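In: A structural model of the following input is requested.
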Amino acid sequence: MLRKSSVFLAIATFLLFNIGSIIPADKTWYNKLEKPAWSPKDKTFGLVWTILFALISFAVVIMIQKGATKKNKKFMVTLGTNYVANQIFPLLQFRYKNMMASTADAIIVAFTALLMAITARKESKLASALLAPYVLWSTFASALSTAIYIKNKPDRVHE
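Out: Predicted structure coming up:
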C-alpha cells in the first residue's frame, strides 16, 4: 500500500506542477485586466498552489492507505471532477481568455473541493483537515475570478 501511495503522490505532484508549462499564463493579457484591490500578487498564487497541491496529494494518499478510495466512490468521483476542473481553468482563462467560463470553472473547483473535504471526513478527519485550506483558497479564487469578470467589459476579455 505504501508503494502504491508513493507512486500516486509522485504522479499527482508531477501532473499538478507541470500544467503551467503545458498551458502558460498570458501574463500580458492578465495584467491588463482590472482587478480588485484585494487581488494577491502573482507570486502568491504559485506559492499557495504549491502548498495546496502537496496537501491535496497527502490527503489522497491517506485515503488510499485507508482503503477509502475503494469503498468511498463519492470521494473518487469528486476528486476526479475536481482534478479535471482544476486543470481546465488555465486553459479557459489564459488560452481562450474566457473569463465567464473560467469563473464558472473556478466555482466548480471550489464546490468539488468542499465535497471532497466532506466525503473524506467519513474516512479520515486528517485527510479532511488537509483539504480545508484548499476549500478556503478555491472559494477565495472563485470570488476573485468573479470580481475580475465583473470589473472587465466583455469586449476587453477577448483582446
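In: switch to C-alpha atoms for all contacts and neighbour counts from now on
Out: OK.
In: Against residue 7, how distant is the residue nearest to residue 65 when sequence neighbours are not counted?
Out: Closest residue to residue 65 in three dimensions, ignoring its sequence neighbours and counting by Cα to Cα, 6 or more residues apart in numbering: residue 1, at 6.1 Å. Going from residue 1 to residue 7 by Cα to Cα, to the nearest Å gives 10 Å.
In: how about this one, so we can line them up?
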Amino acid sequence: MNIVRRGARGAVSDRWPYLAAGAAVGLSAWAGARAAGPSDDWYAELDKPSWQPPAKAFPAVWTPLYATIAWSAGRALSRAGGRERRALATGFGVNLALNSAWTWLFFARRSPSDGVWGALLLDASNLQLIRRVARGDRTAAAALAPYAGWCLFATALSASIARRNR
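Out: Prediction:
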C-alpha cells in the first residue's frame, strides 16, 4: 500500500480551488444583492404572474445553489491543470459576473426587458460552462444542472414580467 503524506502546505494547495471558488461566489452574491432590496416599491408595483414564487423562496433557493456552484468550481478547478484550469476559471468568472449583472439590469436599472437579455446571456453561459466542466468532471457538471434549471425558470419569469409591464 502506497500512502502519500502531505504537509500543511499540500493541504492548503489542495483546498485553494475551493477557497477561491467560494470567495468568487460570495463576491458575486454580494454584488448582486446590492442591486435588489426586499422592500423595493418599484418591484412590488409590477404585474407578476401567479406562478411567481413567494419572496422568501428566493434566498432559500439561491443559498444552496451558490454553495453548489462554489463546490463544482472548486472540484473542476482542482482536477484541471494549465490552460484548461485557466479556461475553467475564466468560464466560472464570466458566469458569476453575468449572474450579478442580471440583478443590476433588472432591479437597479428597473428594466425587466434588460433583465431578460441578461438572463438569456446567463443561460447561454450556463450551458457553455456545463459543457466545459463535463469534459473534465461529469460530477461537477451535473451539480450545475439545478443552477442552470433555476436560471431558465428565472428567464421565463423575467420574460413574463417584462411582457406584463410594457
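In: ok so, going back, pretty sure the residue nearest to residue 65 of structure 1 is touching residue 66, no?
Out: No. Contact criterion Cα atoms under 8 Å: residue 1 of structure 1 and residue 66 do not qualify, at 9.2 Å.
In: Please report the distance of the residue nearest to residue 65 of structure 1 from residue 63 of structure 1.
Out: Distance of residue 1 of structure 1 to residue 63 of structure 1, computed by Cα to Cα: 11 Å.
In: Residue 155 of structure 1 too?
Out: The value you get for residue 155 of structure 1 to residue 63 of structure 1, if Cα to Cα is used, is 45 Å.
In: Next: residue 131 of structure 1.
Out: In this view, residue 131 of structure 1 and residue 63 of structure 1 are 12 Å apart by Cα to Cα.
In: same question, residue 84 of structure 1
Out: For residue 84 of structure 1, the distance to residue 63 of structure 1 - Cα to Cα - is 19 Å.
In: More neighbours: which of those two?
Out: Comparing residue 84 of structure 1 with residue 63 by other Cα atoms under 10 Å, the one with more neighbours is residue 63, at 24 against 13.
In: Matching that one against structure 2, which residue comes up?
Out: In structure 2, residue 63 of structure 1 lines up with residue 76, judged by TM-score structural alignment.
In: Spit out the contact partners of that match.
Out: By Cα atoms under 8 Å, 6 or more residues apart in numbering, the contact list for residue 76 of structure 2 reads 88, 133, 136, 137, 140.
In: top of those by neighbour count?
Out: Busiest of the contacts of residue 76 of structure 2 [other Cα under 10 Å] is residue 133, holding 27 neighbours.
In: secondary structure class for it?
Out: Using DSSP: H, G, I helix; E, B strand; the rest coil, the structure places residue 133 of structure 2 in helix.
In: who's in contact with the aligned residue in structure 1 for it?
Out: Residue pairing (TM-score structural alignment): residue 133 of structure 2 is matched to residue 120 of structure 1. Neighbouring residues of residue 120 of structure 1 by Cα under 8 Å, 6+ apart: 63, 75, 127, 128.
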